[in-house]
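Peer 1: dropping the sequence and predicted coords here.
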Amino acid sequence: MAAIAAGGSIVLSIVVVLCLVGVLLASPLGILFAGGGSGPGSVSPSEAVAQINGELAERLEQMQVDADCDRLEITGAPPPWPEVLAVFAVRQSGSAESGSPAVLDAAQVEALRTVFWDMTKLTSEKKTVEHPASGSAVAWTEEVLSVTITPRTPDDMRVFYQFTAEQDQALDALLDNSELLASLAGDLTISSQAAKDLLAALPADLAPERRAVVQTACQLVGKVRYFWGGKSLKIGWDDRWGTLRQVTAAGSSTTGTYRPFGMDCSGFADWVFYNTSGGEYVIGHGGGAHAQHTYCTPISWDEALPGDLVFYPGDEHVGIVGGRDEAGDLLIVHCASSANNVVITGKSGFTSIGRPVYYSE
C-alpha cells in the first residue's frame, strides 16, 4: 500500500495488471513499482535506464577506438525499453537470487544490464571509404566502422531464458501494457536522494513560483544525459531522451559521435521554465545560455534565491540555484557535460548570477 501511495496512478495500473496474471506483489516484479526504494544505493527505473543508455554509447565509442577508425556509422537500434523491462521483471520473478523486491539496487541494476545486453546484439565491419577530389579539395581516404545494432525480441528471450508457462503469461500481460513500462522508463517522480534533501531544505516562505522551478528541475536529476545542442520544449518527459542519436551541432568534441539524446545546459534551463509555466515561457527566448543571461537582472551572491540562474565565464554554462547545503553554501541544479547528466553540485565554476525577469512578469 505504501508503494501504491508513493507511485500514483502508474503504480496502481501496474499492480492491477500484475494481479490479473496472478503474480504476487511480493515477487521481484515489485521492483518496477516500488518508486525506486528509499534505502542507500537504491535507484529508480528511469535512473537505471539512463545509466545503461550511456553505457551503450560508451561501448560504441570504445569499438571505434579499438578499430582505429575515423568515423562511426550506426544502423539499427537497441530494443525498446518497455520490452527490456518486461523481460527483466519476468526473469527476476523466476530467479532464486533476485534480491529484494522493494528496491532497484546495485544487484538489480546489474541484472537489468544483463538483460539489456542479452537483448542487444552488436556486429561491426571496418571499411575504407575513398573520397575523390572535388574542386580545390584533394582526394582523401577515411576508415569507417559500420556497426549494426540488432534487437532481440521478447519472444526470442522466452526461449533464451526458458520461461515457464506462468512467466510467459506474465510477460504477455506486461507487453500488452507496454505504455505503463514506458512511463517507468521516463518517470518524472523525484527519486534522487540529493534532490529530495534539497527540496526538504527549501525555506518555508519561498515564493511558490520559485519552489515550482526547483521542483521541476529536480525531476530530471540523474535521468537525462548531456547532449551538445540538445533542446526540448515538451511538457513532461520527451520520448526522444535516451534514444541513440548523432551529435550534429558544431563546436564540441562530441560532434559527430553517437550518444543518448538529452539536453545541454541551456536546453535544460529552457525545459524547466517551459514546464513550470505550463508551456508559456522559454527563459532564453530561443537562444542559449548567453540569451538566458540577458533576460536576467544582475544580483549579488548574497541575494541568491532558489530559482535564480548562475553562469560560467562567457556564459559557457548555465545552472539553476536549487538552495543551500547545511553550511549555507549554494547548491546548483544543472545539466553538466562533465557528469554527463542532470546533477546537483556546489557553485564551483559559476562566476555570475542573475534573477530571471520571469519572476516579475
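Peer 2: Good, I have the coordinates.
Peer 1: C-alpha from now on. contacts and neighbour counts both.
Peer 2: Noted.
Peer 1: please identify the buried residues of the helix ranked longest in the chain?
Peer 2: In the chain, with assignment by DSSP state H, the single longest helix is helix 45-67. Using 16 or more other C-alpha atoms under 10 Å as the test for burial, helix 45-67 gives 45-54, 56-57, 60-61, 63-64.
Peer 1: same question for stretch 148-161.
Peer 2: For stretch 148-161, by 16+ other C-alpha under 10 Å, it's 148-152, 154, 157-158.
Peer 1: cool, and stretch 6-17?
Peer 2: Going by 16+ other C-alpha under 10 Å, stretch 6-17 has these buried residues: 7, 10-12, 14-15, 17.
Peer 1: any chance of these in TSV, plus secondary structure and distance to residue 217?
Peer 2: Formatted as TSV, those follow (DSSP: H, G, I helix; E, B strand; the rest coil; distance: C-alpha to C-alpha, whole Å):
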residue	secondary structure	distance to residue 217
7	helix	19
10	helix	21
11	helix	23
12	helix	26
14	helix	27
15	helix	29
17	helix	31
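Peer 1: ok, structure two:
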Amino acid sequence: MFPLNTPIQLSHIKLKNPFIRSAVHSFLGTEDGFMTNEEYTMYDTLSRNHLALIISGHCCVLSGGLANKEQIRIDNDNYIAQFSKAADLIHKNNCLFIPQISHAGPRAVDTDDLYDVTECEIKKNRYAKRLSIEQIQIIKKAFIDAAYRLKQAKVDGIQLHAAHSYLLSRFIDESFNTRTDEYGGSIENRFRLCTEIIKGIKKTCGKDFAVAIKINNDTNADNQKYAADMQYVIKKCQQLDVEFIEWSGVDFINQPRTSSLYYFDRINSFAKLSHLPMSIVGGIKSMADIEKVLSSNIKLISLGRSLICEPDILTKFAQGKTTKSSCLACNRCFAIPHLHKNIRCILHWKKLRKQQ
C-alpha cells in the first residue's frame, strides 16, 4: 500500500508521510528577491498533492551571496511577509514548510568581489579571495538572522544548504578547504561553521525550532576519506539535534538519464550508523525506487525534478495511474526558464506549443 498515511515523527516536527519536496530553484522570483503569484501557485499545487514537507528553493542570506538573479531572499525584514504567505498556503493543505537558506560563496552573481573558503581561481578568469575570520563571523550571523526572520514568518523550520559547491559545502569538503586555522584541517574544524550556525539558530530561535541540513554524500576527491568524515558529521548532527540530514551528491546533474537512486548504497550505509532520520534525493523516478528506499534504513524520500515535471506525481502513484514519472532527467529545467518565462519543464513547453 502506498504510504501516504504513514506518519514520521522527527525531533520537533511530525510528517504525515515520508515524502519531501527537495529544494529546487524555481526561477519564478523577481530580481529583487520576492516571490511571485506563480511561486505561490506552485506551492499551493505541490501541497495539495500529498507531500508531507516542502523545502523552498535556496534563499539568499546575505548580499554578495546571491546564486541566481531571481533568487528569493531573506537577508532583511522586508522579505518576512512573503514567507508567511507561503506558509499559510502550504499549511492549509496539511503540509509543512521549511525554507532552505544559502550563501553562494564564489558562485555569487551579485558581486565582482568574490570570496571562498581559500583563495582560488574560478571559471571564466574569475578569482576568489580567502575569507577572513571576521567575514566568516558576518556570514554566520547572516544565517542565524535569516533563520530568526523565518521563525517570525511562522514556518516549520529551516534547512541549511551545505551541498552542491555552495559556500557551506566548500567548508566541509577538503578538496576546497585547505585552511589551517580553526575552520580548516580536521573534519571537526571543516564542519565548525555549520556547527556554529546550528547552535546560533537554536539559541536565537529556541531549541524546538527545527533545523535540517543538506549535504553531499560524496566528493570529487578522496571518497573513502570523505565517507569517514561523514561519520563525524552524522554524530555531530545528532548531538546538535538536527531534524534530518538530506543527502545529495556532487554529480547528480551528470548522471545517465536511465540511472535511478544515484546514491542509494552509500546513503543506506550512512543510515545504518545512526537513528538520526535521513533523506535521499537523486534519481527517484518510480514506485519501484520508492519501495526500495522504504525497505531500507532510509526513512525519508526527497523528490526534485520529478515534481517539476509532475507536481501531482504522488497522487498519480497513489491512484494507480502510473508507476513511473514522466521526467526525462534531461536537466533542461535548469535552462528552459531563461528561454520561456514561467515554464520549468521541457514537456510542459512542448505541450503548450502543441496546444498553440
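Peer 2: Nice, I can see it. All values derive from a computational prediction rather than experimental measurement.
Peer 1: next, the TM-score between them, please.
Peer 2: For this chain pair, the superposition-based TM-score is 0.25 by TM-score structural alignment, normalised by the length of the second structure; 153 aligned residues with a C-alpha RMSD of 6.9 Å.
Peer 1: still on that earlier bit, which one of the buried residues of stretch 6-17 of the first structure is nearest to residue 123 of the first structure?
Peer 2: residue 14 (35.4 Å; C-alpha to C-alpha).
Peer 1: what count of nearby residues applies to the closest residue to that closest one other than its chain neighbours?
Peer 2: In space, and not counting its chain neighbours, residue 14 of the first structure is closest to residue 180: 6.8 Å by C-alpha to C-alpha, 6 or more residues apart in numbering. Residue 180 of the first structure has 19 neighbouring residues, counting by other C-alpha atoms under 10 Å.
Peer 1: run the angle between the helix or strand containing residue 180 of the first structure and helix 45-67 for me.
Peer 2: Using DSSP states H and E, residue 180 of the first structure sits in helix 178-185. Compare the direction of helix 178-185 of the first structure with that of helix 45-67 by axes from the mean of the first three to the mean of the last three C-alpha atoms, to 10 degrees and you get 80 degrees.
Peer 1: quick one: which helix or strand includes residue 97 of the second structure?
Peer 2: Residue 97 of the second structure belongs to strand 96-98, assigned by DSSP H and E.
Peer 1: report all helices and strands that that strand contacts.
Peer 2: strand 53-55, helix 80-92 (3 or more C-alpha pairs under 8 Å, 6 or more residues apart in numbering; DSSP states H and E).
Peer 1: now the nearest residue to residue 172 of the second structure once chain neighbours are set aside: how far from residue 162 of the second structure?
Peer 2: Once flanking residues are discounted, residue 172 of the second structure sits nearest to residue 190: 4.8 Å by C-alpha to C-alpha, 6+ apart. Distance of residue 190 of the second structure to residue 162 of the second structure, given as C-alpha to C-alpha, to the nearest Å: 12 Å.
Peer 1: so which of the buried residues of stretch 148-161 of the first structure are in helices?
Peer 2: Those of these lying in helices (DSSP H): 154, 157-158.
Peer 1: in the helix or strand hosting residue 231 of the second structure, what counts as buried?
Peer 2: Following DSSP H and E, one finds residue 231 of the second structure within helix 223-239. Using 16+ other C-alpha under 10 Å as the test for burial, helix 223-239 of the second structure gives 226-227, 229-230, 233-234, 237-238.
Peer 1: turn these into TSV, including distance to residue 149 of the second structure.
Peer 2: What follows is the buried residues of helix 223-239 of the second structure, written out as TSV (distance: C-alpha to C-alpha, whole Å):
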residue	distance to residue 149 of the second structure
226	34
227	34
229	32
230	30
233	27
234	27
237	23
238	25
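Peer 1: and the helices in the second structure?
Peer 2: 37-47, 80-92, 133-152, 167-172, 187-190, 192-205, 223-239, 264-271, 287-294, 305-309, 313-318, 336-339, 346-355.
Peer 1: winner for burial among those helices?
Peer 2: Neighbour counts (mean count of other C-alpha atoms under 10 Å) averaged over each of these peak at helix 167-172, with a mean of 26.
Peer 1: and that helix, what other elements does it pack with?
Peer 2: Helix 167-172 of the second structure packs on strand 158-162, helix 187-190, helix 192-205, going by 3+ C-alpha pairs under 8 Å, 6+ apart.
Peer 1: mind putting the ones you listed into TSV with distance to residue 102 of the second structure?
Peer 2: Supplementary listing: those in TSV, determined by distance: least, C-alpha to C-alpha, whole Å:
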stretch	distance to residue 102 of the second structure
strand 158-162	5
helix 187-190	17
helix 192-205	12
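Peer 1: still on that earlier bit, nearest to residue 320 of the first structure among the buried residues of stretch 6-17 of the first structure?
Peer 2: residue 7 (26.8 Å).
Peer 1: any idea how far residue 184 of the first structure is from that closest one?
Peer 2: To residue 184 of the first structure, residue 7 of the first structure is 10 Å away according to C-alpha to C-alpha.
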